[in-house]
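Novice: got a predicted structure here, sequence first:
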Amino acid sequence: MNAPVPTELPVVVIGAGPVGLAAAAHLLDRGIEPLVLEAGQVAGAAVREWSHVRLFSTWGEITDPAAEKLLAPTGWTKPDAADYPSGGEWADLYLQPFADVLGERVRTAARVTGVSRAGRDRVVDADREVQPFVVHFTTTDGREERVFARAVIDASGTWATPSPAGGSGLPALGERAVADRITYRVPDLKDPTVRSRYAGKRTAVIGSGASAFTALAYLADLAQAEDGAGTHAVWILRRGLSGSTFGGGEADQLPARGALGLAAKAAVDNGYADAVTGFRTEAIERDSDGRLLLVGEDGRRLDAVDEAIVLTGFRPDLAFLDELRLGLDERLQAPVELAPLIDPNQHSCGTVYPHGHRELSHPEPGVYLVGMKSYGRAPTFLAMTGYEQVRSVTAAIAGDLEAADRVELTLPETGVCGGAGLFDDPTAEQSDAGGCCAPAPAPVPLGVAEAQPAGGCCGS
């Protein structure tokens, strides 16, 4: 529940991405004034950084009902619900028009640097819950400003803090020194400058999720193109290969997500990529020609590569929340009540049980982490999850607990379930039967002809 602070104060929403903007729409729907602070120069700035990647969710799954209600009077027309937009299309056709409707309630180029209770650091108990929140932020010209709030919704995502190549969770030895040869994003191979960086080169792709599938598919396409002779990928996985490595294929309830796994499998089957399994990167060195040498914790040294694409997930930036009393899971850095529902040590099938303000609350009343940030280090987040989260959270802030507790959300499963604790074990024999959440689907033939090089991302 929200703290008993003055209700005339706005609710500060951190981040003008899909979920942050949706939070603003739901607040307005309840007569509560939002103030959205966005670090980027435009709304949806993070989404625009992967504008070339096509989502594996359709338009029907990535727009929020409260946002559509605000957009309707402007003459906005929702794109075909069955189409799959790129990140750029999502930003241009939905997020920017949405931000335009919100007007001055969205303040861009405002980077939040700290959140606390007014006059109370995290140590002080006295009268804490009756103090408003104070949010400090900086502008592009270096000015420091602050604003007071009745509640804070952090929808800043995790895009700015990708995980490193190192298997320990720390950068591999030498990783920072070779930063000129590493990217932590799916490269835009339609950009001539970027394309020339990878054409004819040997590239390591480190990671095992949808982003890694996308990168492998893009590199395979490049290898088949006229300017791609000699292009080859080395796919580095921390675990072993099994039928589940490539996702659920046709059993995935999001067909485009399943197609990503098929595309990755096709890249391997057709010889455009080699898979190196059970490899946890400990060090990255340069050889005499300046190429990269990856060294595993088991002592293995891989043949040199020219470039590395590190797609090992993301993690939340919690530094600016340090003066708040947050209840976070020690492993995932997600709210403690939500963590068991999304823990990849237990769940791999995509099943996430309905959750809302209660699972997202903290010892500090009135502050909520939502969207991708609520998942901490866990993967598989979908935009529709964030939309339902903010619907529940904003209802709780408004004092409508009946609506806040009425959480209904059914997410499409990946079509594969690895069970508990197996997905990051390089030596485990991963079973394709049974699992943590539901009976596994019947085996699916992963035919090369069915592979589609469509990119994918879940949204934040």
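Specialist: Nice, thanks for sending it over. Bear in mind that the values here come from a model prediction, so they are computed numbers and not experimental data.
Novice: for the rest of this, base every contact and every neighbour count on C-alpha atoms.
Specialist: Fine.
Novice: where do the strands sit along the stretch 151-300 of the chain?
Specialist: Secondary structure of the stretch 151-300 of the chain, counting by DSSP state E, counting those that start in this stretch: strands at 151-154, 182-183, 202-206, 232-236, 273-276, 281-286, 292-296.
Novice: got the contact list for the fifth one?
Specialist: Taking CA atoms under 8 Å, 6 or more residues apart in numbering as the criterion, the residues outside strand 273-276 that touch it are 216, 220, 232-237, 267-268.
Novice: neighbour-wise, which of these leads?
Specialist: Leu216 (33 neighbours; other CA atoms under 10 Å).
Novice: touching, that residue and Ala266? I think so.
Specialist: No: assessed by CA atoms under 8 Å, Leu216 is found out of contact with Ala266, at 9.4 Å.
Novice: returning to what we had before: nearest to Gly87 among the contacts of strand 273-276?
Specialist: Closest approach to Gly87 among the contacts of strand 273-276 (CA to CA): Leu216, at 18.6 Å.
Novice: now do the contacts for the closest one.
Specialist: 205, 233, 235, 263-264, 267, 273.
Novice: identify the farthest-apart pair in those residues.
Specialist: With distance counted by CA to CA, no two of the contacts of Leu216 lie farther apart than Val205 and Ala263, which are 14.5 Å apart.
Novice: A helix includes Ala308, no?
Specialist: No: per DSSP: H, G, I helix; E, B strand; the rest coil, Ala308 lies outside any helix segment and is strand.
Novice: number of nearby residues for it?
Specialist: By other CA under 10 Å, neighbour count at Ala308 equals 25.
Novice: for it, what are its contacts?
Specialist: 181-183, 203-206.
Novice: report the distance from stretch 378-391 to the chain centre.
Specialist: 10 Å (CA atoms, centre = their mean, to the nearest Å).
Novice: show me what that stretch is in contact with.
Specialist: Counting by CA under 8 Å, 6+ apart, 18-19, 22-23, 26, 61-64, 313, 332, 342-344, 350, 355-357, 370-372, 375, 404, 407-409, 411, 458-460 sit against stretch 378-391.
Novice: okay, one more to line up with it:
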Amino acid sequence: MNAPATTELPVIVIGAGPIGLAAAAHLVDRGIEPLVLEAGLTAGAAVREWAHVRLFSTWGELVDPTAEKLLAPTGWTRPDPATCPSGGDWAELYLQPLADVLGDRVRLGATVTGVSRAGRDRVVDAGRETQPFVVHITHADDREERILARAVIDASGTWTTPSPAGGSGLPCLGEKAAADRIAYRVPDLNDPAVRARYAGKRTAVVGSGASAFTALACLADLAVSDDGLGTKAVWILRRGISGVTFGGGEADQLPARGALGLAAKAAVDNGYADAVTGFRTEAIERDSDGCLLLAGEDGRRLGPVDEVIVLTGFRPDLSFLSEIRLGLDERLQAPVELAPLIDPNQHSCGTVPPHGHRELAHPEQGIHLVGMKSYGRAPTFLAMTGYEQVRSVTAAIAGDLESADRVELTLPDSGVCGGAGLFDTPEAEQTDGCCAPAPRLLQLAAPATVTAGGQAEEAPAGGCCGS
């Protein structure tokens, strides 16, 4: 395949979210033409899907400096740097204006279905590095297109690939069959239909991160509202509760992040949620009334519940990169040099060391996974980390290695003691830790069933539900 010199080609950026748009702004700033391909029909399409959720980062940490420089001539001004926007605010007040400034450099409704080297599958060595990338696209009207690129920055995120409820990393038995009762996102209780789904109901919340905290706090608020009396949550954790479970609280340098963990703890302490630890879901079943029962791998059973909210993290979609030579850690699915720096067994958001293009490198030169996707399955990502990544990566693409190697990033401390132990085993200590006292727990001994009243009862022999 004959192609123009790669330096004459654009840099393809996959995803018009905060990190992808920031990457485009940095490329423009360096005189390199970007082309942003966004599968959604609006800029920040994924962010808009959680428009109701308030970020724990402030505006001062959510605006990329180079993007702000691009916006300044339009009269745009950053909202109050000390306030925390919702996802909707972030999309409308920052991402959309930035996409508007980039103009035709952003193409919406353009889904990337494959990336390869021109005329080379992943097996062929000969002449590989001199060939441009070929990006395969399917448009919203099903039209297909191929675009040549000098480099590819994949900022597509992980939003479309949430992790399942199954403790093995795969959907548990019955999870797909119960899909009508399972959600994988924080519910928007401002939506009347969604509010009615959870009001007065018993909901199992699976997960232990910021999203789970948010869901627990929202359900607790619903429980004290006029239309939500009787709302109850069962919080299912795969590990034990220790001093780091709820984050750093008042010691967190992102106050809203610390407050979120304290709100989740209050939901448990005030009786709006029962915490069940060391529970790894093996199956989800329906009882005779259509309610759900969760079976653990240790024989315990939880339920019945009306709804299940699974917030167990996300994972990268690597399917369209199958012809690219990636160097990924076998556990986290993050670049091999980056993986030990973001390992959630050792790091919280605030203890991740600075990193840039070298830690993000792959055997295939010219391909860069950035933003949340670069973290693979690690949950410790912050927007400011992504902004620093694309600053370094775009400098490297421009040939300015001095700037690319000068990685400068100071992250706010999470207040979590040492940052280690975030993925402790289910048998982790369940007493007071160094950061926060342990909440009230609902202790179960196999093979017990948690009833709608929150009490542990013996399961009838030979059956999961009783008669």
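Specialist: Okay, I see it. Keep in mind that this is a model prediction, so the values were computed, not measured.
Novice: now, of the contacts of stretch 378-391 of the first structure, which are buried?
Specialist: 18-19, 22-23, 26, 61-64, 313, 332, 342-344, 350, 355-357, 370-372, 375, 404, 407, 409, 411, 458-460 (16 or more other CA atoms under 10 Å).
Novice: of these, which belong to strands?
Specialist: Here DSSP state E is the test, and these give no hits in strands at all.
Novice: so which of these are in helices?
Specialist: 18-19, 22-23, 26, 342, 357, 404 (DSSP state H).
Novice: any idea how far Leu326 of the first structure is from the closest residue to Gly114 of the first structure other than its chain neighbours?
Specialist: Of all residues beyond its chain neighbours, the one nearest Gly114 of the first structure is Phe320 (4.2 Å), with distances taken as CA to CA, 6 or more residues apart in numbering. Separation of Phe320 of the first structure from Leu326 of the first structure (CA to CA, to the nearest Å): 12 Å.
Novice: what does Ala396 of the first structure give?
Specialist: Ala396 of the first structure sits 18 Å away from Leu326 of the first structure, going by CA to CA.
Novice: repeat for Ala212 of the first structure
Specialist: Counting by CA to CA, the gap from Ala212 of the first structure to Leu326 of the first structure is 32 Å.
Novice: which one of those two has more residues nearby?
Specialist: Applying other CA under 10 Å to Ala212 of the first structure and Leu326 shows that Ala212 carries more neighbours, namely 28 against 22.
Novice: for the most centrally placed residue in the second structure, which non-adjacent residue is spatially closest?
Specialist: When CA atoms, centre = their mean is applied to the second structure, the residue found nearest the centroid is Phe314 (5.2 Å). Excluding the flanking residues, the one nearest Phe314 of the second structure by CA to CA, 6+ apart is Pro162, at 4.2 Å.
Novice: how about the contacts made by that neighbour?
Specialist: Contacts for Pro162 of the second structure (CA under 8 Å, 6+ apart) come out as 184, 311-315.
Novice: mind checking what it lines up with in the first structure?
Specialist: Matched by TM-score structural alignment, Pro162 of the second structure corresponds to Pro162 in the first structure.
Novice: check the gap between that match and Ala259 of the first structure for me.
Specialist: Pro162 of the first structure is 24 Å from Ala259 of the first structure, by CA to CA.
Novice: go on, Asp424 of the first structure?
Specialist: 22 Å.
Novice: follow-up on the earlier one: tell me the one of the contacts of Pro162 of the second structure nearest Arg54 of the second structure?
Specialist: Closest to Arg54 of the second structure, out of all of these and judged by CA to CA, is Leu311, at 16.3 Å.
Novice: for that closest one, what are its contacts?
Specialist: Contacts of Leu311 of the second structure (CA under 8 Å, 6+ apart): 162-163, 184-186, 205-209, 211-212.
Novice: any idea how far it is from Pro162 of the second structure?
Specialist: Taking CA to CA, one finds Leu311 of the second structure at 8 Å from Pro162 of the second structure.
Novice: go on, Val276 of the second structure?
Specialist: 22 Å.
Novice: now swap in Leu338 of the second structure and tell me
Specialist: 22 Å.
Novice: tell me where the stretch 301-450 of the first structure has strands.
Specialist: 307-310, 367-369.
Novice: could you dump those to a markdown table with distance to Tyr198 of the first structure?
Specialist: As requested, these are arranged in a markdown table below (distance: least, CA to CA, whole Å):
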| stretch | distance to Tyr198 of the first structure |
| --- | --- |
| strand 307-310 | 7 |
| strand 367-369 | 37 |
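Novice: okay, the ones you listed, which one's buried deepest?
Specialist: strand 367-369 (a mean of 28; mean count of other CA atoms under 10 Å).
Novice: give me the mean distance between it and the second structure.
Specialist: On superposition with the second structure, the mean distance recorded for strand 367-369 of the first structure (mean CA distance after the TM-score superposition for the first structure) is 0.3 Å.
Novice: contact partners for the residue nearest to Gly296 of the first structure when sequence neighbours are not counted?
Specialist: Spatial nearest neighbour of Gly296 of the first structure, chain neighbours left out: Thr281 (4.5 Å); criterion: CA to CA, 6+ apart. Thr281 of the first structure makes contact with 165-167, 172, 294-297, according to CA under 8 Å, 6+ apart.
Novice: one more: Tyr375 of the second structure?
Specialist: 332-335, 338-339, 342, 381.
Novice: can you tell me which of those residues is nearest Pro363 of the second structure?
Specialist: Using CA to CA, Pro335 comes nearest to Pro363 of the second structure of these, at 10.1 Å.
Novice: tell me how many other residues surround the nearest residue to the closest one once chain neighbours are set aside.
Specialist: Nearest residue to Pro335 of the second structure, sequence neighbours excluded (CA to CA, 6+ apart): Leu328, at 4.5 Å. For Leu328 of the second structure, the neighbour count with other CA under 10 Å is 20.
Novice: quick check: Leu328 of the second structure vs Val407 of the second structure, distance?
Specialist: 22 Å.
Novice: ok, Leu222 of the second structure next?
Specialist: Remark: distance between Leu222 of the second structure and Val407 of the second structure (CA to CA) = 44 Å.
Novice: can you give me the helices for the second structure?
Specialist: Applying DSSP H to the second structure gives helices spanning 18-29, 45-49, 59-62, 65-71, 87-90, 96-102, 192-198, 210-223, 255-269, 339-342, 383-397, 401-405.
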